[in-house]
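> sequence first, then the predicted structure, then my questions.
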Amino acid sequence: MVEPRIRPVVRPAVRSDDDALGALDRVTWSTLHAVTPRPLPPYGPFFDALHRPEDFLVAELDAFGDPGDPGGPGGPGGIPGAEGREDDIVGYIRVARPTALASNAHVRQIQGLAVQPWARGRGVARALLRAGVLHARNQGARRLTLRVLGHNAPARALYEAEGFQVEGVLPGEFLLDGAYADDVLMGMSLS
C-alpha cells in the first residue's frame, strides 16, 4: 500500500521547539544514519551554543494536517498514523556553516535531517530538503554539502534525486554496531 503524501508546513525553528525536537531526535536515532551514541537520560536541551534555532527548519502539519486534504477519517487531513498529532513537528533539517572560517563562508552543510517514523515515505524529507536548499541560497551560499553513511540507501537516493552528487567516499570511516561504514560526501552547486 502506498502511503498518502503529506505536504507539511516548513518554517524556521524557534527556541520553544526544543522539547519536540529533542523527542524527535530520540525516536529517530538509528545507526542507519547516526554516528553519535544513542541519547540516554537525563536528556539535555536540544538547542545549545553549537545547535542554534536559526540553523534549523521544522516541518509540521498545519491545522488540517494536509492543505490538499482538509478532512476525512483518521488523523489530521485523513492521514493514517497522524491521529492525535495535529501540532506535532514531523521533521527537521539543520543547515549550517561547516566551519567558522571566512574562506568557506559561501558553503552550507546539511548537518541533520530527521522525520517521524510514521511520516516517512510521504514527502516530508523531500519538502525539508528543498526548503533547506532555498534557505542556503537565501543566506548567499554557493554550495550545499552533506555527509551520509554509505549503507543509508534511502537517504542517498533522495539526495541524488534532488541534485546532490557524490564528491568523495571515506571508506570504513565509522565503526557502528561492529561493522565499518563508509562516509559518503555529497554536494551541489547553488549558483
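That came through, no problem. Residues are numbered from 1 along each chain as shown.
> C-alpha from now on. contacts and neighbour counts both.
Will do.
> for the host helix or strand of residue 11, name the packing helices and strands.
Residue 11 belongs to strand 9-12 when assigned by DSSP states H and E. When contacts are defined as 3 or more Cα pairs under 8 Å, 6 or more residues apart in numbering; DSSP states H and E, strand 9-12 packs onto strand 56-60, helix 124-138.
> can you pull the buried residues of it?
Within strand 9-12, the residues that qualify as buried are 9-10, counting by 16 or more other Cα atoms under 10 Å.
> comparison target below:
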Amino acid sequence: MPGTHIRHATLDDEDALGRLDRATWSTLHAVTPPPREPYEPFFTPRSGPRDHLVAELDGRLAGYIRLGLPTDVASNAHVRQIRGLAVAEEARGRGVGRALLRAAVEEARRQGARRISLRVLGHNTPARKLYESEGFVVEGVQPGEFHLDGAYVDDVLMGRPL
C-alpha cells in the first residue's frame, strides 16, 4: 500500500504499541476487559518483538499484527496463528490491515509454516471480509463462545494453506 512500510517490531516500539492497543480496544474484537492503569507491558515472554510486525504509514506507527504458534505441541509446529491485529483509527481504510495480513502470510512462509490460522469474533464483519478476501475460509464456529456487551458471540475459526 502506498506510504505503508512493514517491519519487525523492536523493543523501542513497546510504548507506542501499548498505546495503540489501548486506543483500539473494542468488544468488536476483544474478549478481555478493557485495559486499566497501571498498564501491563505490551510484550510478554510468550509474545515479544520477534512475534510482531508493525506498519508505519507516512512514518508513523499505524498498526501491528501478532504471529505465533497456536500451541506448544511439536506436531503443530508447521502452523502459524494470527494472534492479534490492530490498526489505528486514522489509518483505517488505507490498506494497512491488508498489508499487515499479507506480510504475516509471507513471514509464516519464511518460517517454514505450511498453514496459517486465526480466530475472529462472529460479529466482526470488517475483519472477516478482509480475511476472506485474502484466502482465509471458515473452518469452524464455536457458537456463543463469548458473552460480550450482553450478547453471546460466536468464535469463528479461519485458516488457509500457505
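Structure's in. What do you need? A quick note: this is a predicted structure, and the numbers were derived from the prediction, not measured.
> care to give me the TM-score?
The TM-score (TM-score structural alignment, normalised by the length of structure 2) is 0.97; 162 aligned residues with a Cα RMSD of 1.0 Å.
> ok, back up a step: deepest in the core, which of the helices and strands packed on strand 9-12 of structure 1 is it.
strand 56-60 (a mean of 23; mean count of other Cα atoms under 10 Å).
> how big is the angle separating it from helix 124-138?
On the basis of axes from the mean of the first three to the mean of the last three Cα atoms, to 10 degrees, strand 56-60 of structure 1 is oriented at 140 degrees to helix 124-138.
> number of residues surrounding residue 140 of structure 2?
A count of neighbours around residue 140 of structure 2, defined by other Cα atoms under 10 Å, yields 12.
> sorry, that was for residue 89 of structure 2
For residue 89 of structure 2, the number of neighbouring residues by other Cα under 10 Å comes to 12.
> helix, strand or coil for residue 86 of structure 1?
Following DSSP: H, G, I helix; E, B strand; the rest coil, the label given to residue 86 of structure 1 is coil.
> thought it was touching residue 65?
Yes - applying Cα atoms under 8 Å, one finds residue 86 of structure 1 in contact with residue 65, separated by 6.5 Å.
> and these two? which has more neighbours close in?
residue 65 (25 against 16).
> right, and the more buried one touches residue 90 too?
No - using Cα under 8 Å, residue 65 of structure 1 makes no contact with residue 90, being 10.7 Å away.
> residue contacts, residue 188 of structure 1?
Residues in contact with residue 188 of structure 1 (Cα atoms under 8 Å, 6 or more residues apart in numbering) are 143-145, 163-165.
> what lines up with it in structure 2?
Alignment note (TM-score structural alignment): residue 188 of structure 1 maps to residue 160 of structure 2.
> now swap in residue 147 of structure 1 and tell me
Checking TM-score structural alignment: residue 147 of structure 1 goes with residue 119.
> any idea which element the nearest residue to that match once chain neighbours are set aside lies in?
Distance criterion Cα to Cα, 6 or more residues apart in numbering; nearest residue to residue 119 of structure 2, sequence neighbours excluded, is residue 157 at 4.7 Å. Residue 157 of structure 2 is part of strand 151-161, with elements assigned from DSSP H and E.
> what's the mean deviation for that strand versus structure 1?
Relative to the matching residues in structure 1, strand 151-161 of structure 2 has an average distance of 0.3 Å after the fit, by mean Cα distance after the TM-score superposition for structure 1.
> that strand to helix 96-110, inter-axis angle?
Using the same axes, to 10 degrees, strand 151-161 of structure 2 lies at 50 degrees relative to helix 96-110.
> buried residues in strand 151-161 of structure 2?
153-160.
> which residues sit in contact with the aligned partner of residue 55 of structure 1 in structure 2?
Matched to structure 2 by TM-score structural alignment, residue 55 of structure 1 sits across from residue 51. Residue 51 of structure 2 sits next to 8-9, 66-68 when contact means Cα under 8 Å, 6+ apart.
> filter those residues down to the buried ones and express that as a PyMOL selection.
Buried subset of the contacts of residue 51 of structure 2, written as a PyMOL selection, criterion 16+ other Cα under 10 Å:
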select buried, resi 9+66+67+68
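> for residue 87 of structure 2, state which of the contacts of residue 51 of structure 2 is nearest.
Lowest distance from residue 87 of structure 2 to those (Cα to Cα) belongs to residue 66, with 12.1 Å.
> who's in contact with the alignment partner in structure 1 of the closest one?
Counting by TM-score structural alignment, residue 66 of structure 2 lines up with residue 94 in structure 1. Residue 94 of structure 1 is in contact with 55-57, 110-113, 132, counting by Cα under 8 Å, 6+ apart.
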